[in-house]
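1. The amino acid sequence is not available; the structure is as follows:
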């Protein structure tokens, strides 16, 4: 099994297109979504794998589900209509491999976790709905497969418990800040939680799973240091299903990826120095030291003998004044003359 971690050892943000169940239970739509994820710049196409009897109790499956988004009379019938078989998943994995995009899924229960392990996916996602399912999280951690865990609907105490459970086995996991509302109201997103996670969990990767409308909030999460971004993908926001409204259509995914890649270039590295592109401006407007008055050879320079101006020729940079004070002149100099290295002993 390849235990390499897709989001590590790279400067690029790892972008997940969460297809989830936006495929409407149609394998061909699922493949169209995988293709769109690949064509518009995502690194991974992700689905959801559920064993209904493992995830839901009997009463939950029998509950009437009269929603406009329903694919069945009961919630169980609805979920069954949207659930792919194991063979379907193998087919989708093969298709993703053929077109060159990573494929994985959220494990919604223990049996689905075991299946995804057998499928040899590059990582396993634990969704927000299972972030308090410590038994499932521990079983997932025991596999030593890299994990991405969303933290919607959870307290910070629960998030810390997730961290401690997985850390007993490895540090090949990421925590995603997430608000489980579809769409998420801006006032509830609290991107500053990303800074909290980075401070509390400095030895793992922090990311963001967004359910807000648009792309700018997810781009901002990258500016705050997120190395993983997950967004739902749909072919049409008007399709039946509760996730479509907060999903990105392919062109929006392309916009998000483009904005993130542009931001990554602009973020650069924490190195402050004059850049190559600034040199022309410096030659034109950068200020140099000049002499405040005529001075004789052998004179010892003081602060009051020097002024900072735009000067021709370009002299010693104004920031060097403290290094120049106390130097001895090697020749006579004129008022307003640029201070040059060859003037000094």
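-> Looks like it arrived, so ask away. From a predicted model like this one, the values you see are computed outputs, not experimental measurements.

2. From now on I want contacts and neighbour counts done on CA atoms only, so please keep to that.
-> Noted.

3. quick one: the strands in this protein?
-> 14-20, 44-49, 102-107, 124-126, 147-150, 173-178, 205-210, 228-232, 288-291, 306-309 (DSSP state E).

4. got the ones you listed as JSON lines, with mean neighbour count columns?
-> Shown next, in JSON lines, are the strands of the chain (neighbours: other CA atoms under 10 Å):
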{"stretch": "strand 14-20", "mean neighbour count": "24"}
{"stretch": "strand 44-49", "mean neighbour count": "25"}
{"stretch": "strand 102-107", "mean neighbour count": "24"}
{"stretch": "strand 124-126", "mean neighbour count": "24"}
{"stretch": "strand 147-150", "mean neighbour count": "24"}
{"stretch": "strand 173-178", "mean neighbour count": "26"}
{"stretch": "strand 205-210", "mean neighbour count": "26"}
{"stretch": "strand 228-232", "mean neighbour count": "24"}
{"stretch": "strand 288-291", "mean neighbour count": "24"}
{"stretch": "strand 306-309", "mean neighbour count": "20"}
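
5. then this one, side by side with the first:
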């Protein structure tokens, strides 16, 4: 006869237990043992939903841009990763890939073109006899920097006439960067994820004047999360392209990004092809010059300022 549910009652039918198994329904009162596989399933299914949602989401992003953010906006949570999970997953894949392969975002290889010289005049740095070539999404180079270039930079870092502490510190940072072209990537890896959490809502605000009529800000935020997730995925593809020896992986990623953003705008907002092309180009130009460029300049100045004596900031 069923009794009151309690510590010695069956969890299924609430009958009194007289041993491990319920005499009415056969329920085992002991919880099943947890296995390492169960924890892995929890990680994949409950945290990232890799087993079902991720493959479908990635396939839709690549084949039908705009469908994923449109489903998010329509409240369809059954097929795709949620907007935040999609962004977190894409960024995690990107940084894990970079760490496991040794790929760095940026390195500048210096080549001598003549007799190297560097000098500072009127708060500007002038140089000649060498050039810097940026390499994106590649493993760090093992090339030794030319000693003549380092010597020219060293001399400029001690120049007194026409230079102040900030100018000399900027040259010092440049010299250290040449000695270790991949050194700045530690700071990039630290600050890039933080900066993107700030830039994503600003990206949504850039979308607002382009698609303001009858739209809510949350719609633009959803598209912004999708667009930044797409960028992480394409950067990985660009790095793999470099592995194949073709080169120009970043250019490939940026071109594909522009194409997919155009298709995404058309699928998500219902734009015409002409409107999606024009608005997509305007969006990314504004994003680059109004948001990323000031951020890069501020980052470079901050790096230089770390080498400036404290007295420089308190001079009268």
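-> Good, I have the coordinates. Predicted model, so just to flag it, every value in this text is computed and none were measured.

6. Once they're superposed, tell me the TM-score.
-> The TM-score (TM-score structural alignment, normalised by the length of the second structure) is 0.24; 135 aligned residues with a CA RMSD of 6.9 Å.

7. still on that earlier bit, and of the strands of the first structure, who's closest to residue 221 of the first structure?
-> Evaluated with CA to CA, those place strand 205-210 nearest to residue 221 of the first structure, the distance being 6.7 Å.

8. I'd like to know which elements the closest one is packed against.
-> strand 173-178, helix 193-200, helix 216-223, strand 228-232 (3 or more CA pairs under 8 Å, 6 or more residues apart in numbering; DSSP states H and E).

9. If we use 6 Å, what do you get?
-> Applying 3 or more CA pairs under 6 Å, 6 or more residues apart in numbering; DSSP states H and E, one finds that strand 205-210 of the first structure makes contact with strand 173-178, strand 228-232.

10. closest one to residue 52 of the first structure among the ones you listed?
-> Among these, strand 228-232 sits nearest to residue 52 of the first structure (CA to CA), with 21.8 Å.

11. List the contacts of that closest one.
-> By CA atoms under 6 Å, 6 or more residues apart in numbering, the residues outside strand 228-232 of the first structure that reach it are 13, 14, 15, 16, 17, 18, 19, 207, 208, 209, 210, 247.

12. Can you add distance to residue 62 of the first structure and give those back as TSV?
-> Shown next, in TSV, are those (distance: CA to CA, whole Å):
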residue	distance to residue 62 of the first structure
13	42
14	39
15	36
16	33
17	31
18	27
19	26
207	36
208	34
209	30
210	31
247	28
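
13. just to revisit the earlier point, export the helices and strands packed on strand 205-210 of the first structure to TSV and append columns for distance to residue 198 of the first structure.
-> Output for those, formatted as TSV (distance: least, CA to CA, whole Å):
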stretch	distance to residue 198 of the first structure
strand 173-178	10
strand 228-232	13
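
14. I'd say residue 157 of the second structure and residue 168 touch.
-> Yes - counting by CA atoms under 6 Å, residue 168 is a contact partner of residue 157 of the second structure at 4.5 Å.

15. ok so, going back, possible to save the strands of the first structure as a markdown table with distance to residue 93 of the first structure?
-> Listed next are the strands of the first structure as a markdown table, based on distance: least, CA to CA, whole Å:
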| stretch | distance to residue 93 of the first structure |
| --- | --- |
| strand 14-20 | 13 |
| strand 44-49 | 9 |
| strand 102-107 | 6 |
| strand 124-126 | 14 |
| strand 147-150 | 18 |
| strand 173-178 | 22 |
| strand 205-210 | 22 |
| strand 228-232 | 18 |
| strand 288-291 | 63 |
| strand 306-309 | 66 |
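
16. Now do the helices in the stretch 1-150 of the second structure.
-> With helices called from DSSP state H, counting those that start in this stretch, the stretch 1-150 of the second structure shows them at 36-41, 53-63, 67-73, 83-101, 147-157.

17. returning to what we had before: between the strands of the first structure, which gets nearest to residue 28 of the first structure?
-> Judging the strands of the first structure by CA to CA, what sits closest to residue 28 of the first structure is strand 14-20, at 12.9 Å.

18. now for that closest one, which elements pack on it?
-> Applying 3+ CA pairs under 6 Å, 6+ apart, we find strand 14-20 of the first structure packed against strand 44-49, strand 228-232.

19. Fine by me, thanks again.
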